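Asker: sequence and predicted structure, then a few things I'm wondering about:
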Amino acid sequence: MPFPAVMTMTDEAAARVREIMSREEPPLAGLRVGIKKGGCAGMEYTMEAVAEANPKDETVEHEGARVFIDRAAVLFLLGSRMGFEVTKFRSGFTFENPNQVSACGCGESVELREAAE
């Protein structure tokens, strides 16, 4: 029985990833999601466009969209769901993460714990 994906994507997130992937010539391989230390809560999600997959990354695909998960971030992202929202004041990717302990007031950083195995 295959293991579940590290992270899932909403249809809205997949549409935005596909749009970003197709804007480049040649098209991008996908987006890489990671975690870095920073912000007032201690950690921040990172995203970068990538032309080529890193063989050490986990790959999540949904409706033609491809997201690579940085190996160092896997335990912090297990069970997460990546979304994309547009509001009156901002648009961007969102993360529903069961490993999130808290978030800063400005919403730019989070405190994460590694997922229990």
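Answerer: Ah, there it is.

Asker: only C-alpha atoms for contact and neighbour calcs from this point on.
Answerer: Will do.

Asker: stretch 68-79: end-to-end distance?
Answerer: Using Cα to Cα, to the nearest Å, one end of stretch 68-79 lies 15 Å from the other.

Asker: could you do stretch 33-46 as well?
Answerer: End-to-end for stretch 33-46, by Cα to Cα: 6 Å.

Asker: what residues does that stretch touch?
Answerer: 32, 47-48, 67-70, 72-73, 76, 102-104, 108-112 (Cα atoms under 8 Å, 6 or more residues apart in numbering).

Asker: out of those residues, which sit inside strands?
Answerer: Among the contacts of stretch 33-46, the ones falling in strands (DSSP state E) are 32, 47, 48, 67, 68, 69, 102, 103, 110, 111, 112.

Asker: this is the comparison structure:
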Amino acid sequence: MITVTQSAATHIQNFLAKRGKGEGIRLGVKTSGCSGMAYTMEFVDEIQADDLVFEDLGVKIFIDPKSHVYLDGTQVDYTKEGLQEGFKFENPNVKESCGCGESFHV
């Protein structure tokens, strides 16, 4: 299961409204960074046949089956701290992450 906070849901809905199209967002992982994996997030205009679909607070979240293994149980939040703002992932599967927070290892 993948969930979003109210703050993340509001930002995602606003982004989709500004675009004027889109089914939701796609979360995934890619090989990157010093810890091995990094999160990916993009808009979904076309649903893939093997997509897993979760819906929370009015937001549809699409994940490919391979990424789901690493993301199951993740909560997506949107935070603003000082001059930095953006999406934050609370992933219970992460064993360690790099110092800059850009990549993780499960």
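Answerer: That came through fine. Since the structure is predicted, the reported quantities are computational estimates derived from the model, not experimental observations.

Asker: TM-score for the pair, please.
Answerer: The pair, once superposed, lands on a TM-score of 0.92 when counted by TM-score structural alignment, normalised by the length of structure 2; 106 aligned residues with a Cα RMSD of 1.1 Å.

Asker: residue 28 of structure 1 -> structure 2?
Answerer: Counting by TM-score structural alignment, residue 28 of structure 1 corresponds to residue 22 in structure 2.

Asker: so where do the strands sit in structure 1?
Answerer: 7-9, 30-37, 43-50, 58-62, 65-69, 80-86, 91-96, 100-103, 110-112.

Asker: got the angle for the fourth one vs strand 30-37?
Answerer: Computed with axes from the mean of the first three to the mean of the last three Cα atoms, to 10 degrees, the direction of strand 58-62 of structure 1 lies at 130 degrees from that of strand 30-37.

Asker: so where in structure 2 does strand 58-62 of structure 1 end up aligned?
Answerer: So strand 58-62 of structure 1 sits over residues 52-56 in structure 2, by TM-score structural alignment.

Asker: quick one: the matching stretch to structure 1 mean distance?
Answerer: After superposition onto structure 1, stretch 52-56 of structure 2 sits on average 1.5 Å from its aligned residues (mean Cα distance after the TM-score superposition for structure 1).

Asker: list of residues touching stretch 93-100 of structure 1?
Answerer: So stretch 93-100 of structure 1 is in contact with 13, 76-85, 110-115, going by Cα under 8 Å, 6+ apart.
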